[in-house]
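Colleague: would you be able to build a 3D model of this:
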Amino acid sequence: MVEILKKITKKVDLFLYFFIVIFFSILIFSCVLQVFTRYILNSAFSWTEELARYSFIWTNLLGAVLCVKKSSHATVTALTDKFSEKRRKKIQIFVQIIIFLVALILVIYGTELTLKTIKQTSAAMKISMALINASVPITGLFIMLYAILNILLLKENR
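Modeller: This is a model prediction of the structure:
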């Protein structure tokens, strides 16, 4: 089971890295374009700020998935450092279960939000807000995948 999940997550990793690079590139391009048009041409585009904001949302949420994968999210270890290795693993598994449950909430309510905003359009770019809000349930699904993998890996390394 763990080996199958590892193969799946390798492909998901490539997908995530690709789209993080794409969204971050769009973010940088739109910010540079905004500055150039505002200060050099004295006439800014109305859509660049919105594009930067939406790219920032996608970049950060997809980046959060990689933080869960690598367990690089912020932790306070002052208390857990005093526990035995066995107890620390139990705590790590518990934390991954909590992460999974929070991701499940993101999927449930993010999907609800996305479906409610299909017909709502953004102010400047006139795109469906569902394209932006879909980042929440998609992120939740990926976080759930990595939380399961992390739990299995922690149990395997007992």
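
Colleague: switch to C-alpha atoms for all contacts and neighbour counts from now on
Modeller: OK.

Colleague: so where's the longest helix in the chain?
Modeller: Longest helix of the chain, by residue count under DSSP state H: helix 2-35.

Colleague: which residues touch whatever helix or strand comes next after that helix?
Modeller: Next in sequence after helix 2-35, counting helices and strands by DSSP states H and E, comes helix 48-70. By CA atoms under 8 Å, 6 or more residues apart in numbering, the residues outside helix 48-70 that reach it are 13, 16, 19-20, 23-24, 26-28, 30-31, 33-34, 73, 124-125, 132, 135-136, 139, 142-143, 146-147, 150.

Colleague: can I get the buried part of these as one ChimeraX selection?
Modeller: In ChimeraX, a selection of the buried entries from the contacts of helix 48-70 looks like this (16 or more other CA atoms under 10 Å):
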select :13,16,19,20,23,24,26,27,30,31,34,132,135,136,139,142,143,146,147,150
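
Colleague: re earlier: so the longest helix of the chain versus helix 48-70, what angle?
Modeller: 160 degrees (axes from the mean of the first three to the mean of the last three CA atoms, to 10 degrees).

Colleague: by contact count, what packs against helix 2-35?
Modeller: helix 48-70, helix 135-156 (3 or more CA pairs under 8 Å, 6 or more residues apart in numbering; DSSP states H and E).

Colleague: rebuild the ones you listed as TSV, extending it with distance to residue 95.
Modeller: Shown next, in TSV, are the helices and strands packed on helix 2-35 (distance: least, CA to CA, whole Å):
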stretch	distance to residue 95
helix 48-70	11
helix 135-156	9
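
Colleague: one more, so I can put them side by side:
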Amino acid sequence: MRDKLDEILEKSLSILLGLMVINVLWQVASRYLLNDPSAFTDELSRYLLIWVGLLGAAYASGKGMHVAIELLERKLSEKQKRFQQICIRLLICAFALFTLIIGGTRLVVISFQLGQTSSAMQLSLGYVYLALPLSGVLICFYALSDFITLLKNNHGAS
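Modeller: Model (predicted):
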């Protein structure tokens, strides 16, 4: 399941990034070649960047490409390293749960309830903010998946 999710995320991120590039190119072309700047492209590129950034963070977290300080890890025994990795995965999951999933969901709900829309595209901002809980769910999935793998390996090593 994890491999399939990675594949879906890779394709989604590629599409979003491609749309963002096309959007920015259109903005430049309409501004400098046509002398008639497009009204929505600046806003759309901002929202696409939010989605690419948050989904990209979830993807990087799943691939273990996130920033890590390994100074302490180098000095630990294998058993201590596994314990440290288990604690890190639990902290990542807790952060994603409380900040991204719970906080992000509240933001989405409030945005829809208040009817907040973007100025140029008249898009409900709730759709933009959906990137928060979605990336939180993905980060939690990856962290829990790693946690289960670490527990299995820990019991196998015991």
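
Colleague: what's the TM-score here?
Modeller: Put the two chains on top of each other and the TM-score (TM-score structural alignment, normalised by the length of the first structure) is 0.91; 151 aligned residues with a CA RMSD of 1.0 Å.

Colleague: aligned to residue 140 of the second structure, what sits in the first structure?
Modeller: Superposed on the first structure with TM-score structural alignment, residue 140 of the second structure falls opposite residue 144.

Colleague: got a list of what its match touches?
Modeller: So residue 144 of the first structure contacts 99, 100, 101, 103, 104 (CA under 8 Å, 6+ apart).

Colleague: same thing but 7 Å
Modeller: Residues near residue 144 of the first structure by CA atoms under 7 Å, 6 or more residues apart in numbering: 100, 103, 104.

Colleague: show me those that map onto helices.
Modeller: Among those, the members falling in helices (DSSP H) are 100, 103, 104.

Colleague: grab the nearest non-local neighbour of residue 153 of the first structure.
Modeller: Among residues not flanking residue 153 of the first structure along the chain, residue 2 sits closest, at 7.2 Å (CA to CA, 6 or more residues apart in numbering).

Colleague: repeat for residue 125 of the first structure
Modeller: residue 47 (5.6 Å).

Colleague: how many residues are close by the aligned partner of residue 129 of the first structure in the second structure?
Modeller: Under the alignment (TM-score structural alignment), residue 129 of the first structure pairs with residue 125 in the second structure. Look at residue 125 of the second structure: counted by other CA atoms under 10 Å, it has 20 neighbours.

Colleague: okay, now residue 53 of the first structure: neighbour count?
Modeller: So residue 53 of the first structure, with other CA under 10 Å, has 15 neighbours.

Colleague: quick one: the equivalent of it over in the second structure from residue 20 of the second structure, how far?
Modeller: Correspondence of residue 53 of the first structure to the second structure, assessed by TM-score structural alignment: residue 46. Look at residue 46 of the second structure and residue 20 of the second structure: by CA to CA, to the nearest Å, they are 9 Å apart.

Colleague: so who does the match of residue 129 of the first structure touch?
Modeller: 111, 116, 117, 118.

Colleague: go on, residue 94 of the first structure?
Modeller: By CA under 7 Å, 6+ apart, the contact set of residue 94 of the first structure is empty.

Colleague: tell me the SS of the equivalent of it over in the second structure?
Modeller: Taking TM-score structural alignment, residue 94 of the first structure has residue 87 as its aligned residue in the second structure. The three-state assignment at residue 87 of the second structure reads helix, by DSSP: H, G, I helix; E, B strand; the rest coil.

Colleague: who wins for proximity to residue 109 of the first structure among the helices and strands packed on helix 2-35 of the first structure?
Modeller: Shortest distance between residue 109 of the first structure and those, using CA to CA, is found for helix 135-156: 7.6 Å.

Colleague: that closest one vs the second structure, average offset?
Modeller: The superposed helix 135-156 of the first structure is, by mean CA distance after the TM-score superposition for the first structure, a mean 0.7 Å from where its aligned residues fall in the second structure.

Colleague: and the direction of that helix versus that of helix 2-35, what angle?
Modeller: Using the same axes, to 10 degrees: helix 135-156 of the first structure against helix 2-35 is 140 degrees.

Colleague: export the contacts of residue 125 of the second structure to JSON lines and tack on neighbour count?
Modeller: Output for those, formatted as JSON lines (neighbours: other CA atoms under 10 Å):
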{"residue": "111", "neighbour count": "18"}
{"residue": "116", "neighbour count": "14"}
{"residue": "117", "neighbour count": "16"}
{"residue": "118", "neighbour count": "14"}
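
Colleague: cool, thanks, talk later.
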